[in-house]
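A.B. asks: okay, predicted coordinates and the sequence, questions at the end:
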Amino acid sequence: MGLFLSTAFGFPTVLFTPMLIVAAVYWILVVVGAADTELLDGVDADGEAAGLSALMTRAGLLGGSGRTSAESHGERSGARAPVTVSLTLMVGVAWFVSMMGGIMTSLLETTSPSLLLALGAVVLLIALIAAWAVTSGLAMAVARLLPGRRSDSKHDLVGRTCVIRIGEASEGFGRAEITTDAGAEISIHVRTTGGEVLPLGSTALIFDHDRENDVFLVTHFDPALDPGRD
């Protein structure tokens, strides 16, 4: 037990031990329904991965591309593993490898601080490489098993409602907020037509996308016309 604790809280394993504890608490919250597995996933108005999702996608850690050719034609996109799953897997693998490396290092009969530090750095490098390799491979396998999903491309946003933010929306200016199917809130440029002005906080209907100016055309949304309204 003493060897386990000293290794878990010794260099380099101590870099991953707190992360592993956080990951364990997070998944407990997921099990009890207090957290979402797609908590860290994000997409932009084009349906492309954004933020941490984009970074991990480029690193090959989510098993899918940020955007596929199928998406550009309105077809169902290839799925990506959730960011939280890939991060947990990375932390778990890095912790395990560094733990095993730390135990092996502790068996060496040396008390040289510089040598122990150098060996720890080597173990850390091996742990990071192993974490990336294992996560990349498993994420790709998991992504293939997940069903594809439609992206929130600009064309897909037409016909949906948004909320006007930052002043009024007019023919010359407008900013609105919309929630994508993935649950991410994104900000979009909007414009009205025919001299219509939409006040701050009002709900608007997106009826077209102006490709030339890359803005969405909106108009006042009447809740009475909502097909989902009782």
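C.D. replies: In hand now; what should we look at?
A.B. asks: could you use CA atoms for every contact and neighbour count after this?
C.D. replies: Noted.
A.B. asks: what about the residue nearest to the spatial centre of the chain, distance to Val85?
C.D. replies: Central residue of the chain (C-alpha atoms, centre = their mean): Asp41, 2.3 Å from the mean position. For Asp41, the distance to Val85 equals 11 Å [C-alpha to C-alpha, to the nearest Å].
A.B. asks: repeat that for Thr37.
C.D. replies: Distance, Thr37 to Val85, using C-alpha to C-alpha: 8 Å.
A.B. asks: okay, one more to line up with it:
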Amino acid sequence: MGGFFEAALSFPTVVLTPLLVVVIGYWLVVVVGGADPDGDGAGGEGGFLGFLGLGGVPASVVVSLLVVFAWFATLAGSQLLGAIPAALVLAAAVVVAWVVARLAVLLIRRFLPAGAEPSRADFLGLTCVVRTGRVTRTFGQAEVHAPDGSSAIVQVRQAGDDDLRAGTVAVLYDVDPDGDFFWIIPADIAQN
């Protein structure tokens, strides 16, 4: 084990060892709930990471991958290629880390959701068809079709005394997040 620590604390690996300690500490804080790894956003395709081909994944993940791969490449390179100058090993390790991190980012991007998460507010303004016998202030269901073609059965309520029966076309005009239902009005009234 002494050889490992000696290699980790010798040039060029020692340049990246403090960064590796910071990355490990950061992810320990994330594990116990003290930080949000998505707090820095999804990295987008723009910016410096996007320019490097590393966008679309949270920056904390990208930086962590770069540090870990560069640290491991300097450790392996300095031990396997002892005759090569240490500065050249460090430069090669950074290039290797970028290539491996780029491949990892491409794989990770496949598993990340694309776009914003859907919400109930996406249904507001859409028409629905009442599916229950009637809709009251406390009861009712309707079928709504999203722009992507999917449909959902949602809980609906009406504030007025309109006769909303099965088959009636209505408009979802508000959502009650506490009650988990939509307020509806007949479509013919909504058009006026």
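C.D. replies: Happy to help now that I have it. Being a predicted model, the structure only gives us computed values, none of them experimental.
A.B. asks: TM-score of the superposed pair?
C.D. replies: Put the two chains on top of each other and the TM-score (TM-score structural alignment, normalised by the length of structure 2) is 0.56; 124 aligned residues with a C-alpha RMSD of 2.8 Å.
A.B. asks: which helix or which strand is home to the residue nearest to the centre of structure 1?
C.D. replies: Assigned by DSSP states H and E, Asp41 of structure 1 falls within no helix or strand.
A.B. asks: kindly list the longest helix within structure 2.
C.D. replies: As assigned by DSSP state H, the longest helix anywhere in structure 2 is helix 86-111.
A.B. asks: any buried residues in that helix, and which?
C.D. replies: Using 16 or more other C-alpha atoms under 10 Å as the test for burial, helix 86-111 of structure 2 gives 86, 89-90, 92-99, 101-102, 105-106, 109.
A.B. asks: now do the strands in structure 2.
C.D. replies: In structure 2, the segments counted as strands under DSSP state E are 127-130, 141-145, 151-157, 169-176, 181-186.
A.B. asks: which of those strands is buried the deepest?
C.D. replies: strand 127-130 (a mean of 24; mean count of other C-alpha atoms under 10 Å).
A.B. asks: what span of structure 1 is it aligned with?
C.D. replies: Strand 127-130 of structure 2 lines up with nothing in structure 1 when matched by TM-score structural alignment.
A.B. asks: hang on, the earlier thing: just the buried residues of helix 86-111 of structure 2 now: which is nearest Glu117 of structure 2?
C.D. replies: For these, the closest approach to Glu117 of structure 2 (C-alpha to C-alpha) belongs to Arg109, at 15.6 Å.
A.B. asks: which non-adjacent residue is nearest the residue mapped onto Leu90 of structure 2 from structure 1?
C.D. replies: Correspondence of Leu90 of structure 2 to structure 1, assessed by TM-score structural alignment: Leu124. Nearest-residue entry for Leu124 of structure 1: Pro12, 5.8 Å, with adjacent residues in sequence omitted and distances by C-alpha to C-alpha, 6 or more residues apart in numbering.
A.B. asks: tell me the contacts of Asp176 of structure 2?
C.D. replies: Neighbouring residues of Asp176 of structure 2 by C-alpha atoms under 8 Å, 6 or more residues apart in numbering: Phe182, Trp183.
A.B. asks: ok, it to Val89 of structure 2 distance?
C.D. replies: Remark: distance between Asp176 of structure 2 and Val89 of structure 2 (C-alpha to C-alpha) = 60 Å.
A.B. asks: follow-up on the earlier one: minimum distance to Ala8 of structure 2: which of the strands of structure 2 has it?
C.D. replies: Nearest to Ala8 of structure 2 among these is strand 151-157 (56.6 Å), distances taken as C-alpha to C-alpha.
A.B. asks: which residues of structure 1 does the closest one align to?
C.D. replies: Using TM-score structural alignment, strand 151-157 of structure 2 corresponds to no residues of structure 1.
A.B. asks: average gap between stretch 87-95 of structure 2 and structure 1?
C.D. replies: Superposed on structure 1, stretch 87-95 of structure 2 shows a mean distance to its aligned partners of 0.9 Å (mean C-alpha distance after the TM-score superposition for structure 1).
A.B. asks: gap between the residue of structure 2 positioned farthest from its centre and Ala76 of structure 2?
C.D. replies: Here structure 2 reaches farthest from its C-alpha mean at Ala83, the gap being 44.0 Å by C-alpha atoms, centre = their mean. Plainly put, Ala83 of structure 2 is 13 Å away from Ala76 of structure 2 if you go by C-alpha to C-alpha.
A.B. asks: what do you get for Val100 of structure 2?
C.D. replies: For Val100 of structure 2, the distance to Ala76 of structure 2 equals 15 Å [C-alpha to C-alpha].
A.B. asks: just Pro58 of structure 2 next, same as before
C.D. replies: According to C-alpha to C-alpha, Pro58 of structure 2 stands 27 Å off from Ala76 of structure 2.
A.B. asks: skipping adjacent residues, who's closest to Phe181 of structure 2 in space?
C.D. replies: Ranked by C-alpha to C-alpha, 6+ apart and with sequence neighbours excluded, the top spatial neighbour of Phe181 of structure 2 is Gln155, at 4.8 Å.
A.B. asks: return the residues in contact with the aligned partner of the residue nearest to Leu124 of structure 1 in structure 2.
C.D. replies: Here Pro12 of structure 1 is matched to Pro12 in structure 2, going by TM-score structural alignment. In this structure, Pro12 of structure 2 makes contact with Thr74, Leu75, Ser78, Ala86, Ala87, Val89, Leu90, judged by C-alpha under 8 Å, 6+ apart.
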